[in-house]
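Colleague: requesting a structural model of the entry that follows:
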Amino acid sequence: MTSQAFYPIGTPGQPWGPAEIAEWRSRQVRHRSYEAEVVSKIDKLRSRFDVVEYGVLDYAPDRYPLFAIKSRDWRDDLPTFLVTGGVHGYETSGVHGVLQFLERHAADYAGKANLLVAPCVSPWAYERIHRWNIDAIDPNRSFRDNSPAQESAALIALVAPWRERVLMHIDLHETTDTDESEFRPALAARDGKPNEPGEIPDGFYLVGDSEDPQPEFQQAVIAAVAMITHIAPADAKGEIIGATVVAPGVINYPVRSLGLCAGITNARYRTTTEVYPDSPRATPEQCNAAQAAAVCAAIDFALARA
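Modeller: Coordinates of the predicted model:
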């Protein structure tokens, strides 16, 4: 089923040009503060971790420094784990779940693992509660050479020295009701294509890599999260967001060919979390806790097999 649902920018069937992107940008409103809600929490971690500024988004008149947190006791003989959040700025628990992990759990891995953590990859979008960056580009389709998204390019450069050494990468996301009400219609309008309505799953799920799915790893993460919040069931077609459910709460995508963040290293274990914050069965606190639990379970599984 397709629909030419009205979107207030552009002409149906015609991709956006610079004028439409400029109009879209003019409509974006700051709703929250990256400095107050994210950077202030990162600053509190400086006594325990090394904080690295790995880039700056110069989106005049705004300027957004990009921060990563590294283990202070980094050792070349220890396995390295990459945790990323806020690739899509509107996915709140992706950011605050990372911060909760750092505040409450990361110290447990001191002397056991090297942690490299980027809590908020897309701060401009975080403030505007949006999926895209300032140029109407989705960073999570842009993790490739010569990326058109500054956010993606900066993270690729940060990770490059450890690309071959990362053992596990977990990227924290959400699936929200606004995916259907705003972001998919906007995507269809931007690309001049018909909108294809989908179904939002109620619950937590994971997106593994179809080229290297690591099913035991995925199920270990699902089992840990199931103790905190509910796992999304398959729909009537046996799918979640159009992909076949291969195990409870798990689907697979070809992450590299899609330019997804989960494909930026050669990690043996990689996954993308998806929390559903709009569920009547989940609170914001549960969503953050589920993300943090997923990170711990992913590290624990990989560490036990390092």
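
Colleague: use CA for all of it now, contacts and neighbours both
Modeller: Noted.

Colleague: need the distance between the two termini of stretch 240-258.
Modeller: End-to-end span of stretch 240-258 (Cα to Cα, to the nearest Å): 17 Å.

Colleague: can you list contacts of that stretch?
Modeller: The contact list for stretch 240-258 (Cα atoms under 8 Å, 6 or more residues apart in numbering) reads 141-143, 198-201, 204-211, 213, 215, 218-219, 222, 231-234, 238-239, 261-264.

Colleague: please, which helix or strand holds Asp58?
Modeller: For Asp58, the host element (DSSP states H and E) is strand 49-59.

Colleague: identify each buried residue in the helix or strand following that strand, please.
Modeller: Next along the chain after strand 49-59, taking DSSP H and E as the criterion, comes strand 62-71. Buried residues in strand 62-71, counting neighbours by 16 or more other Cα atoms under 10 Å, are found at Tyr64, Leu66, Phe67, Ala68, Ile69, Lys70, Ser71.

Colleague: the third one and Val159, how far apart?
Modeller: So that's Phe67. For Phe67, the distance to Val159 equals 12 Å [Cα to Cα].

Colleague: next one: Leu99
Modeller: As defined by Cα to Cα, Leu99 lies at a distance of 19 Å from Val159.

Colleague: higher neighbour count, the two?
Modeller: Taking other Cα atoms under 10 Å, Leu99 and Val159 do not tie; Leu99 has more neighbours (25 against 18).

Colleague: give me the three-state assignment for the more buried one.
Modeller: Classification of Leu99 by DSSP: H, G, I helix; E, B strand; the rest coil places it in helix.

Colleague: another one to check against the first:
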Amino acid sequence: MTHFYPIGTANTPWTAANKTQWFESQSIKRSYLKEVLEPINQLSDIYTVEQYGALPIDAVRYPLMVLKSKNWINDLPTILITGGVHGYETSGVQGALLFAKQSAQHYESLFNFVIVPCVSPWGYEVVNRWNPNAIDPNRSFYTDSPSEESAYLMDMVAALSTEVYGHFDLHETTDSDETEFRPALAARDGKEYEAGMIPDGFYTVDNSEAPCDALQKAIIDSVREVTHIAPADHNNQIIGSDVVQEGVIRYPLKALSLCAGLSGARFCTTTEVYPDSPKVDSNNCNLAQVAAIEGALKYLSKQM
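Modeller: Take a look at the predicted model:
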């Protein structure tokens, strides 16, 4: 079906002028300072707080921040947690902060933590999937990335003094994926928009290049205690991908240049919370992200 997005011409890729028009249509809807930076700085007594970059659109307003275990022990495996790669996916950001504040300390004798609560702060403020240049950061984790958000994160991870053992990338699948973001993607790329279905519930994306069924199951079982798991559709799929076990699909993370594949961690997952369900609220969504992380950590602690 053809979807006439308000920017651009149907079946014609966007020009630079179209991208500028899109950028100028965005507006600030919430505060990165109040909702992310201040909570990060309040954790400075238990984490080392570091700036690893800044967005060129406004380096003062959008510093890129990471929390690292203050009591770093070189012999422990390192866990990378990322949220807000897509800025509009709120529980990815707030769930990472909640885990850092309330739960990480229970595991500090087992793991070192590197926590990036908000990879895309401009996207967080304007509640959008893309960065200011109409680029999806979560398709941009490759050499010479055009996404500053992705490039800075890759450089920070590469500079760590250790390999990443586990990487948990916290996301959401929202109704706005179908009402706004996928239509915008089709318009930007000059393609026809094909409507999809939004799954009602939590699911994960495993790495098809190095799958770990047991890790994903541990995550699903943990989250099940907090919120409902997304069912498969009539084709036994979730968002067009085959369900390999309850609530789990697979993508080739590295080949698709996705965040969860950037570190090459043996154990990785992308979490997907559904915040638009009538069965949940924002607190429940944040708790689901924490439950996903804890389920993964409990599984990994048994492998050591």
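
Colleague: mind checking the TM-score on these two?
Modeller: Once superposed, chain against chain, the TM-score is 0.98 (TM-score structural alignment, normalised by the length of structure 2); 304 aligned residues with a Cα RMSD of 1.2 Å.

Colleague: which part of structure 2 lines up with the strand holding Asp58 of structure 1?
Modeller: Aligned by TM-score structural alignment, strand 49-59 of structure 1 falls on residues 47-57 of structure 2.

Colleague: what does the matching stretch contact?
Modeller: Applying Cα under 8 Å, 6+ apart, the external contacts of stretch 47-57 of structure 2 come out as 40-41, 43, 60, 62-70, 132, 148-149, 152-153, 156.

Colleague: circling back: need the buried ones from the contacts of stretch 240-258 of structure 1 selected in ChimeraX.
Modeller: Listed next is the ChimeraX selection for buried residues among those, using 16+ other Cα under 10 Å:
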select :141,142,143,200,201,204,205,206,207,208,209,213,218,219,222,231,232,233,234,239,261,262,263,264
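
Colleague: just the ones of the contacts of stretch 240-258 of structure 1 in strands?
Modeller: Of the contacts of stretch 240-258 of structure 1, the ones assigned to strands by DSSP state E are Tyr205, Leu206, Val207, Gly208, Asp209, Glu239.

Colleague: any idea how far the aligned partner of Asp108 of structure 1 in structure 2 is from Asn283 of structure 2?
Modeller: Aligning on TM-score structural alignment places Asp108 of structure 1 opposite His106 in structure 2. His106 of structure 2 sits 21 Å away from Asn283 of structure 2, going by Cα to Cα.

Colleague: what sits against Asp200 of structure 2?
Modeller: Contacts of Asp200 of structure 2 by Cα under 8 Å, 6+ apart are Ile229, Ala230, Pro231, Tyr274, Ser277.

Colleague: that one maps to what in structure 1?
Modeller: Under TM-score structural alignment, Asp200 of structure 2 pairs with Asp202 in structure 1.

Colleague: quick one: what's aligned to Gly97 of structure 1 in structure 2?
Modeller: By TM-score structural alignment, Gly97 of structure 1 lines up with Gly95.

Colleague: which non-adjacent residue is nearest its match?
Modeller: Sequence neighbours aside, Asn286 is the residue nearest to Gly95 of structure 2 in space, at 4.3 Å (criterion: Cα to Cα, 6 or more residues apart in numbering).

Colleague: work out for me the element that neighbour sits within.
Modeller: Here Asn286 of structure 2 sits within helix 282-301, counting by DSSP H and E.

Colleague: what does Ser150 of structure 2 give?
Modeller: Using DSSP H and E, the element containing Ser150 of structure 2 is helix 148-158.

Colleague: how about that helix, which residues of structure 1 does it hit?
Modeller: Counting by TM-score structural alignment, helix 148-158 of structure 2 sits on residues 150-160 of structure 1.

Colleague: do stretch 226-241 of structure 2 as well
Modeller: Stretch 226-241 of structure 2 corresponds to residues 228-243 in structure 1, going by TM-score structural alignment.

Colleague: the matching stretch spans what distance, first to last residue?
Modeller: Separation of the first and last residues of stretch 228-243 of structure 1 by Cα to Cα is 24 Å.

Colleague: now swap in stretch 251-267 of structure 2 and tell me
Modeller: 14 Å.

Colleague: where in structure 2 does stretch 294-302 of structure 1 fall?
Modeller: Using TM-score structural alignment, stretch 294-302 of structure 1 pairs with 292-300 in structure 2.

Colleague: with structure 1 overlaid, report how far the matching stretch is off on average.
Modeller: Compared with structure 1 after fitting, stretch 292-300 of structure 2 deviates on average by 1.2 Å (mean Cα distance after the TM-score superposition for structure 1).

Colleague: what is the equivalent residue in structure 1 for Ser27 of structure 2?
Modeller: In structure 1, Ser27 of structure 2 lines up with Val29, judged by TM-score structural alignment.

Colleague: its match - nearest residue in space that isn't next to it in sequence?
Modeller: Arg128 (5.6 Å).

Colleague: can you get me a residue count around the aligned partner of the one you found in structure 2?
Modeller: The pairwise alignment with structure 2 assigns Arg128 of structure 1 to Val126, based on TM-score structural alignment. When neighbours are counted by other Cα under 10 Å, Val126 of structure 2 registers 20.

Colleague: from Leu258 of structure 2, how far out is Val126 of structure 2?
Modeller: From Val126 of structure 2 to Leu258 of structure 2 the distance is 22 Å (Cα to Cα).

Colleague: about what we covered before: chain center to the strand holding Asp58 of structure 1, what's the gap?
Modeller: Computed by Cα atoms, centre = their mean, to the nearest Å, the chain-centroid distance of strand 49-59 of structure 1 equals 18 Å.

Colleague: cool, and stretch 156-176 of structure 1?
Modeller: 10 Å.

Colleague: so where do the helices sit in the stretch 1-150 of structure 1?
Modeller: With DSSP state H, counting those that start in this stretch as the criterion, the stretch 1-150 of structure 1 has helices at 18-26, 34, 40-43, 92-104, 123-128, 150-159.

Colleague: closest one to Thr271 of structure 1 among those?
Modeller: For those, proximity to Thr271 of structure 1 was assessed by Cα to Cα; helix 92-104 is nearest, at 13.3 Å.

Colleague: tell me the buried residues in that closest one?
Modeller: Buried residues in helix 92-104 of structure 1, counted by 16+ other Cα under 10 Å: Thr92, Ser93, Gly94, Val95, His96, Gly97, Val98, Leu99, Gln100, Phe101, Leu102, Glu103.

Colleague: cool, thanks, talk later.
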